[in-house]
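K.L.:
with the sequence up front, the predicted model follows.
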Amino acid sequence: MPTPTKLTIRQQSRILEISFDDGTAFAIPFELMRVYSPSAEVKGHGPGQEVLQVGKREVGIKGVEPVGNYAIKPLFTDGHESGIYTWDYLYKLGKEEQALWQDYLQRLHADGFAGDSGREPGSVLPGAPAKAASGCGHHH
C-alpha cells in the first residue's frame, strides 16, 4: 500500500492535501473526513450501527497528532478526536471521494437532512444529470 510523502492541512479551504509515494495525490475535504470517521462513535460497533453525522459542513481541524508511522488522529473543531485515520484509509477516502459523497448525500436526503452538506448533489459527479428533488422540501 502506498505511504504518504506529504501531508498539508489547509484551514481556509478546509481540505487535507496528501501525496503518496505511488504518485497519487488527493485533496480530502474535512467534512468528508469527519462524516466518514473510522471511530466507533461514527461507525458503530457493527454493520447497520453507523451514526449519520449532520451539520459538519463548517467543521475544521485544529491539529493533527501522528499515530506511529501508519496513521494520524485529526483534532476536529467540533470536539471529535477519536478517529484514527490510517494511510490506507486516507487513500481510500481520496480515491473513492465521489462515491462516498454520493452515498452520504443520499443518506442525508433519506433522513430529511437534504442540503445539510457543503456539497450539492449535482456538484458531486461532474457531467452526471442532476436528479430532481422529490418531495424532500429542498428546492434549487
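P.N.:
Now that the structure is in, tell me what you want to look at.

K.L.:
going forward, measure contacts between C-alpha atoms and count neighbours the same way
P.N.:
Will do.

K.L.:
now residue 110: how far from residue 104?
P.N.:
Computed as C-alpha to C-alpha, to the nearest Å, the residue 110 to residue 104 distance reads 10 Å.

K.L.:
please identify which of the two sits among more neighbours.
P.N.:
residue 104 (20 against 11; other C-alpha atoms under 10 Å).

K.L.:
got the contact list for that one?
P.N.:
Counting by C-alpha atoms under 8 Å, 6 or more residues apart in numbering, residue 104 makes contact with nothing.

K.L.:
how close does it sit to residue 90?
P.N.:
Residue 104 is 17 Å from residue 90, by C-alpha to C-alpha.

K.L.:
then this one, side by side with the first:
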Amino acid sequence: MKPHPYLRAYMAGALIPTFVVMIIACAYAFFRFGLRISFPVEKGLVFPLAFVPNLWGVWNVLFVKVHQRHAWSLGAHGALLPCLLAPLGLLTASLLGIIALRGNSLDYFQAITIPYAAVAIAIACAIVLYYFVWKYFVAFLNAVVGVA
C-alpha cells in the first residue's frame, strides 16, 4: 500500500473548515426552520460550503509540496490563505448581489453599510486567526496523519 502523503495532507487540511461549516449550517437550519427567523443568505452559503474546505485541503497539499524543498512556516502559509479567500469571496458575493461596492463602503444586502476600514480590520483579524489555526490545529492534524 502506498502512503499517499498528498491525500492525507488534503484530508488534514479540509477537516477544520468542514467541521466549522457544519456547525454554521446546523445553526442556520435551526434559526431558519426551527425558530422561523429569516436570513437572506442562501445564495451566499454555496461559496463557503463547497469551496472553502476544498481550498484548505489543496492549500495544505501545497504546503507539504513546498515544505519538501524550503523551510516554510505552516502558520505563515495559512496566514496567506485569507489573501486568496477574501477577493474570491468578495467577487462571488458581488456577482450574487449579496454585496455592492460603493465609494467608501460595502452595502450588504442593500441594508447594512460597512466602511472599508472595518473590512480591512476584519481581513487583518482573519489573517491572525488563520495563522494560529494553521500553526496549531492544522499542524496537529498533519502530525496525526504523518505528513508533518
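P.N.:
Arrived safely, thanks for sending. For clarity, every value in this text was computed on a predicted model and none was experimentally measured.

K.L.:
TM-score of the superposition?
P.N.:
Superposed pair, TM-score by TM-score structural alignment, normalised by the length of structure 1: 0.27. Supporting alignment: 58 aligned residues with a C-alpha RMSD of 4.5 Å.

K.L.:
report all helices and strands that the lengthiest helix in structure 2 contacts.
P.N.:
Secondary structure of structure 2 per DSSP state H: the longest helix is helix 5-29. Helices and strands touching helix 5-29 of structure 2, as assessed by 3 or more C-alpha pairs under 8 Å, 6 or more residues apart in numbering; DSSP states H and E, comprise helix 52-67, helix 139-145.

K.L.:
out of these, deepest packed?
P.N.:
Compared across the helices and strands packed on helix 5-29 of structure 2, helix 52-67 shows the largest average neighbour count, a mean of 20 (mean count of other C-alpha atoms under 10 Å).

K.L.:
report all helices and strands that that helix contacts.
P.N.:
Counting contacts by 3+ C-alpha pairs under 8 Å, 6+ apart, helix 52-67 of structure 2 packs against helix 5-29, helix 74-79.

K.L.:
of the ones you listed, which is nearest residue 142 of structure 2?
P.N.:
helix 5-29 (5.9 Å; C-alpha to C-alpha).

K.L.:
which stretches in structure 1 count as strands?
P.N.:
Counting by DSSP state E, the segments of structure 1 that form strands are 4-10, 15-20, 25-29, 61-67, 71-76, 85-86.

K.L.:
quick one: which of these is nearest residue 121 of structure 1?
P.N.:
Residue 121 of structure 1 lies closest, by C-alpha to C-alpha, to one member of those: strand 25-29, at 15.5 Å.

K.L.:
contact partners of that closest one?
P.N.:
14, 15, 16, 17, 18, 19, 91, 93, 94, 95, 97.
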